[in-house]
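Q: This is a predicted model, with the sequence first.
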Amino acid sequence: MTQRAEGRTVAILAADGFEEVELTSPKEAIENAGGVALVVSPEDGEVKANRHREHGIKVPVDQKLDEAKAEDFDALLIPGGLFNPDALRVNQKALDFASAFFAQKKPVFSICHGPQVLISAGLVNGRKMTGFKAIQQDLKNAGAVVSDEPVVVDSGLVTSRNPDDLPAFNDKIVEELCEGKHQAQKQSVVA
């Protein structure tokens, strides 16, 4: 086991209805690389996963969103699922939290429907991205340059399509986490 990410801490922004494997698999990859992955949520106590459309496990919340600060973390992970992004994208504190990682030039990782949070935060214009097939047009409409690939990396922003792409997504998460800040990470490009 390599400890490449030792000393690095990732905030996993999640609400009820996240896709279980899109949180658990990257979390395991981060921890296997020596990093720490903490669940940050507007919820208190624990958040409930979905496995596709069925109920999944419950995951303990490590830190309430109200108390979380981007400067205390090295990177941000936003898992997908149908309900998680919907809850987060209408929560101003979640949008501000995500925006702070871009402002601080820290890596941001998002999979499946997770990029919808970044759309609502106004963070995708001009960025190379991918996402679940059903949201790719939404990404384009928000100004992203979209390609239908397993993983797309754009200066510290790592996006992926679905659980089938998790091996490649997890590899890029660890790689980008180890690289640290990206000076080219930006909030948005004005069209």
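A: Everything's here; your move. Residues are numbered from 1 along each chain as shown.

Q: contacts, neighbours, all on C-alpha from now
A: OK.

Q: And the helices in the chain?
A: 20-32, 84-89, 92-103, 115-120, 136-141, 166-179 (DSSP state H).

Q: I'd like to know which of those helices lies nearest to residue 150.
A: helix 166-179 (7.1 Å; CA to CA).

Q: so the closest one versus helix 20-32, what angle?
A: Counting by axes from the mean of the first three to the mean of the last three CA atoms, to 10 degrees, helix 166-179 lies at 40 degrees to helix 20-32.

Q: picking up where we left off before, deepest of the helices of the chain, which one?
A: helix 115-120 (a mean of 24; mean count of other CA atoms under 10 Å).

Q: Quick one: list the elements packing against that helix.
A: helix 84-89, helix 92-103, helix 136-141 (3 or more CA pairs under 8 Å, 6 or more residues apart in numbering; DSSP states H and E).

Q: Make a markdown table out of these and add distance to residue 38.
A: Output for these, formatted as a markdown table (distance: least, CA to CA, whole Å):
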| stretch | distance to residue 38 |
| --- | --- |
| helix 84-89 | 16 |
| helix 92-103 | 14 |
| helix 136-141 | 27 |
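
Q: can the helices of the chain go into TSV with extra columns for distance to residue 147?
A: Below are those laid out as TSV (distance: least, CA to CA, whole Å):
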stretch	distance to residue 147
helix 20-32	20
helix 84-89	20
helix 92-103	21
helix 115-120	14
helix 136-141	8
helix 166-179	15
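
Q: State the distance from the closest residue to residue 58 other than its chain neighbours to residue 123.
A: Nearest residue to residue 58, sequence neighbours excluded (CA to CA, 6 or more residues apart in numbering): residue 48, at 4.5 Å. Remark: distance between residue 48 and residue 123 (CA to CA, to the nearest Å) = 27 Å.

Q: Included below, for side-by-side comparison, is a second structure:
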Amino acid sequence: MPKITEARILIIATHGFEQSELEFPRDQLRVKGATVHVATPDGKPIKGWEGSDWGRAAEADLSFDAIDVAGYDALVLPGGQINPDLLRVDDRAIETVKAFARDGKVVAAVCHAPWLLVEAGLAKGRPMTSYPSIKTDVVNAGAEWVDQSAIADGGIVTSRNPNDLKDFVGKIVEEIEEGRHAKKAA
């Protein structure tokens, strides 16, 4: 069984990520012993969103073009309104999400980031949660929306909001330690 201490985790994000939804998983997964990298569209730092204004920058380890899916065990998608809305129209981001899912790797999305799962065609037929304002989008994509802090289904982890980040990280660890997940037929 894989251990979190041996895991390599990729976070993809762009400007406007919800500050805590990138920082908390990144930092907590590192504390648990995982190697965590942050990829941004151009490999440059990105600015977070905190409360009602711009927040702190997050350093990038690589660009989207440099992502090698084979080198990672899991993908984490922070929310916020701006970040996932920009990423769901970025072909490189969507292809990355699809590639992780195709390989049976963990894909974890919090808050508004399930928009990326919808765009990648991963919602149909699975229980999911999200920020309440995108519930209709998730349901219209064929998911069964559940009001729960964190849900895992076949390696796909979803969570509602920053208040659920501890449960979100817990589910990510649990799913990584279960190993590869069989692809769920849509």
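A: Thanks, I have it. Just so it is clear, the structure is predicted and the values come from calculations on it, not from any experiment.

Q: coming back round to it: ok, residue 48 and residue 123 of the first structure, which is more surrounded?
A: For residue 48 of the first structure versus residue 123, the count of surrounding residues by other CA atoms under 10 Å is larger for residue 123: 23 against 19.

Q: And the more buried one, how far from residue 21 of the first structure?
A: 25 Å.

Q: and if you look at residue 100 of the first structure?
A: To residue 21 of the first structure, residue 100 of the first structure is 26 Å away according to CA to CA.

Q: Distance from the chain centre to stretch 97-111 of the first structure, please.
A: How far stretch 97-111 of the first structure lies from its chain's middle: 8 Å, per CA atoms, centre = their mean, to the nearest Å.

Q: measure it end to end?
A: Termini of stretch 97-111 of the first structure sit 17 Å apart (CA to CA).

Q: Which residues does that stretch contact?
A: Contact with stretch 97-111 of the first structure is made by 22, 68-71, 74-80, 118, 121, 123, 131-132, 156-162, 173, 176-177, 180-187, as judged by CA atoms under 8 Å, 6 or more residues apart in numbering.

Q: Spatially nearest residue to the aligned partner of residue 169 of the second structure in the first structure, not counting backbone neighbours?
A: Superposed on the first structure with TM-score structural alignment, residue 169 of the second structure falls opposite residue 170. Sequence neighbours aside, residue 26 is the residue nearest to residue 170 of the first structure in space, at 5.4 Å (criterion: CA to CA, 6+ apart).

Q: Surely the one you found and residue 165 touch.
A: No - look at residue 26 of the first structure against residue 165 with CA atoms under 8 Å: they stay out of range, at 11.2 Å.

Q: re earlier: out of the helices of the first structure, which is closest to residue 12 of the first structure?
A: helix 20-32 (7.6 Å).

Q: Just give me the neighbour total for residue 149 of the second structure.
A: 19.

Q: Ok, residue 53 of the second structure next?
A: 8.

Q: Check the gap between it and residue 83 of the second structure for me.
A: 14 Å.

Q: Ok, residue 113 of the second structure next?
A: 8 Å.

Q: And for residue 149 of the second structure?
A: Taking CA to CA, one finds residue 149 of the second structure at 21 Å from residue 83 of the second structure.

Q: Contact partners for the most centrally placed residue in the second structure?
A: Centroid-nearest residue in the second structure: residue 77, 2.2 Å away (criterion: CA atoms, centre = their mean). Taking CA under 8 Å, 6+ apart, we find residue 77 of the second structure in contact with 11-13, 22, 107-110, 113.

Q: Number of residues surrounding residue 164 of the first structure?
A: Using other CA under 10 Å, residue 164 of the first structure has 11 neighbouring residues.

Q: actually residue 162 of the second structure, not the one I typed
A: For residue 162 of the second structure, the count of nearby residues is 21 (other CA under 10 Å).

Q: what's around the nearest residue to residue 30 of the second structure once chain neighbours are set aside, how many residues?
A: Excluding the flanking residues, the one nearest residue 30 of the second structure by CA to CA, 6+ apart is residue 36, at 6.3 Å. By the measure other CA under 10 Å, the count of residues near residue 36 of the second structure is 21.

Q: wait, residue 36 of the second structure sits on residue 28?
A: No - Residue 36 of the second structure is not in contact with residue 28 according to CA under 8 Å; the separation is 9.8 Å.

Q: measure the closest residue to residue 47 of the first structure other than its chain neighbours to residue 90 of the first structure for me?
A: Sequence neighbours aside, residue 16 is the residue nearest to residue 47 of the first structure in space, at 4.9 Å (criterion: CA to CA, 6+ apart). Separation of residue 16 of the first structure from residue 90 of the first structure (CA to CA): 14 Å.

Q: What of residue 32 of the first structure?
A: Taken as CA to CA, the span from residue 32 of the first structure to residue 90 of the first structure is 33 Å.

Q: what's the answer for residue 43 of the first structure, then?
A: Counting by CA to CA, the gap from residue 43 of the first structure to residue 90 of the first structure is 14 Å.

Q: quick one, which of the two is more surrounded?
A: Higher neighbour count among residue 43 of the first structure and residue 90: residue 43, with 17 against 13, using other CA under 10 Å.
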